[in-house]
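Colleague: can't give you the sequence, but here's the structure:
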């Protein structure tokens, strides 16, 4: 099915794997993709405790980015709603614990302490995606659990090629996790605020950009609209996405400020995307080096025409690389912790 929406944020999340067979767990983990973060548990009770502690200490971002709000102070029952803090999405890139957010759980069905379905019923976060490992005799139970919405997938534990299925399924469900939690944010953005997020043409462009640039995490940013994007080593890039209306506003403001004719012409022809991050987003007379703040525009024809530019190593984020806890560093820490656990 073609992708029609771009999640407002995404970063690699952790997969929790639960099986009472410790030897199976350790051998199984060796076959997982090198880019997949995981936590292993041979006790479902301990796994549930870990999940509960994680949510208590740091709820998932899709919950933290909303806060209670009311329009009329002194009217306790009037116009209460949740307000989206868009800036919190970008700030999450500086959260060193973000990769510990659990997006997928893989659990064995047949365990003496607690069966896999009972385990799934006790997971508090409804957005977390659940995979059930089954034996041949458990398939009917798994099918019923899938139909009831208790699990998202089930896999036969000892089937040939199951490792490939697991790696593929984890990646698919991670994507589904961010599509689902992103829907909550899509609904809260003001109409017309970032329509490209719901445009299939932009989604295709964006996926290709992420693949070409090795992007593993991204966060929607406003003013100007676009994304902060990071590769596995935490190197930042900034995607700026403007509409014709945005470009017209840039042209009018720059013209009013008596900008160089070459700048006005380039904006008028839509050949460049302005990114005047030092002067509040728009051209000002002090921008004598204006060529350093404009980038070649790539037109994207969707529901409307968008003009996009990817800014590699943007000066606006010059201090970020030293402050970023990268996904590569997180994976190295997990590998070291898992090695110690096996001793």
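Modeller: Noted; the coordinates are in hand. Computed from a prediction, not measured in an experiment: that's the story for all the values here.

Colleague: only C-alpha atoms for contact and neighbour calcs from this point on.
Modeller: OK.

Colleague: which helix or strand lies directly C-terminal to the longest helix seen in the chain?
Modeller: Assignment by DSSP state H gives helix 162-186 as the longest helix of the chain. Next along the chain after helix 162-186, taking DSSP states H and E as the criterion, comes helix 200-213.

Colleague: what sits up against the longest helix of the chain?
Modeller: Residues outside helix 162-186 that contact it (C-alpha atoms under 8 Å, 6 or more residues apart in numbering) are 5-10, 12-13, 15, 28, 31-33, 62, 84, 103-104, 127-129, 155-156.

Colleague: in addition, the following structure is provided for comparison:
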């Protein structure tokens, strides 16, 4: 799967008339809203918070008209509390009074959320047909071994797919230029591994240097700088033209270091004021061989790079409790 241009925890809506299966899911440490009546869930979803799209800029000054993505506007989403309250996935039991799960999903078919239907084995054929018709996105038999864990994985997959669907235009525009790594499944897998290893819960693409801002539940931010071969050559050429020390030039030429020179400007490139202290701004790069070769490393992000501190997921969960 491709990497969304940004992703953060969202709200999962559980619609169930009282079974212990979804009650157990609602108690887990992610934002969940549970309804016991289908009509109450429908009414809430129709009025629920909506996803704010990535900001686009249209330039009418020169023909032909051009459209660009405001990348700085994307990572500023991390300061908005309301992002955590947007419903992205709805899980509904097939057996509901007055309205079964399929009728419920049919009533929601024009809302931009992913739908997972819980069924017994007797309704599996109906669920398969509903998937083929585009009425639901996934289904799960409650009698399956490990069904609760399977449902958690489905929710996670559907949340990622929801972000990709909602930002497809911005994603494709960015992937054509400085963010080609967005199209690479191997880079997406690296990011998923970093989520698990470091406890990150959200990410946003980042400008100058091109990369991914990763934020954990408590608001700790790190920048995953990602460079292509062309980007590494640019680092070398700018450092050479700025009179960088020979050891730095050799290390850049051999791809032994990935720099993020963050003490001057905002583009991460070498400046002659850095002089011989260049090592403190460099990391040994990891290499990802995907659609092309990508070099990446994690850096602590100076607070000056974020106009506003992130509103954290931990804070949201405390306030929502």
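Modeller: Thanks, I have the structure now. Computed from a predicted structure; not experimentally measured.

Colleague: on that earlier part again, filter the contacts of helix 162-186 of the first structure down to just the ones in helices.
Modeller: 28, 62.

Colleague: narrow the contacts of helix 162-186 of the first structure to those in strands?
Modeller: With strands defined by DSSP state E, the entries of those inside them are 9, 10, 15, 84, 103, 104, 129, 155, 156.

Colleague: which one of those residues is nearest residue 305 of the first structure?
Modeller: residue 9 (22.3 Å; C-alpha to C-alpha).

Colleague: wait, that closest one sits on residue 226?
Modeller: No. With contact defined as C-alpha atoms under 8 Å, residue 9 of the first structure does not count as touching residue 226 (10.9 Å).

Colleague: follow-up on the earlier one: just the buried ones out of the contacts of helix 162-186 of the first structure, please.
Modeller: Buried members of these, scored by 16 or more other C-alpha atoms under 10 Å, are 5-10, 12-13, 15, 32, 62, 84, 103-104, 127-129, 155-156.

Colleague: just the buried positions in stretch 310-318 of the second structure, please.
Modeller: 310, 311, 312, 313, 316.

Colleague: where in the first structure does the strand or helix carrying residue 234 of the second structure fall?
Modeller: Taking DSSP H and E as the criterion, residue 234 of the second structure maps to helix 229-241. Under TM-score structural alignment, the match for helix 229-241 of the second structure in the first structure covers residues 244-256.

Colleague: OK, contacts around residue 210 of the second structure?
Modeller: Residue 210 of the second structure neighbours (C-alpha under 8 Å, 6+ apart): 178, 179, 225, 226, 227.

Colleague: for residue 184 of the second structure, same thing?
Modeller: Counted by C-alpha under 8 Å, 6+ apart, residue 184 of the second structure has contacts 2, 3, 290, 291.

Colleague: so can I have a markdown table of those residues showing distance to residue 163 of the second structure?
Modeller: Listed next are those as a markdown table, based on distance: C-alpha to C-alpha, whole Å:
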| residue | distance to residue 163 of the second structure |
| --- | --- |
| 2 | 11 |
| 3 | 9 |
| 290 | 22 |
| 291 | 22 |
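
Colleague: quick one on the thing from earlier: which of the ones in strands among the contacts of helix 162-186 of the first structure lies closest to residue 257 of the first structure?
Modeller: Using C-alpha to C-alpha, those come closest to residue 257 of the first structure at residue 84, 34.0 Å.

Colleague: what's the counterpart of residue 86 of the second structure in the first structure?
Modeller: By TM-score structural alignment, residue 86 of the second structure lines up with residue 101 in the first structure.

Colleague: not counting its neighbours along the chain, what's nearest its match?
Modeller: For residue 101 of the first structure, ignoring the flanking residues on the chain, the nearest one in space by C-alpha to C-alpha, 6 or more residues apart in numbering is residue 13 at 5.4 Å.

Colleague: quick one: contacts for whatever residue of the second structure lines up with that neighbour?
Modeller: Using TM-score structural alignment, the equivalent of residue 13 of the first structure in the second structure is residue 10. For residue 10 of the second structure, the contacting residues are 31, 83, 84, 85, 86, 87, 88, 159, by C-alpha under 8 Å, 6+ apart.

Colleague: my read: the second one touches residue 51, true?
Modeller: Yes. The pair residue 83 of the second structure / residue 51 is scored as a contact, 7.3 Å apart, by C-alpha under 8 Å.

Colleague: have a look at the two and say which one is more surrounded.
Modeller: residue 83 (22 against 17; other C-alpha atoms under 10 Å).

Colleague: if I look at the nearest residue to the more buried one once chain neighbours are set aside, how far off is residue 314 of the second structure?
Modeller: Ranked by C-alpha to C-alpha, 6+ apart and with sequence neighbours excluded, the top spatial neighbour of residue 83 of the second structure is residue 10, at 6.9 Å. Using C-alpha to C-alpha, to the nearest Å, we find residue 10 of the second structure at a distance of 13 Å from residue 314 of the second structure.
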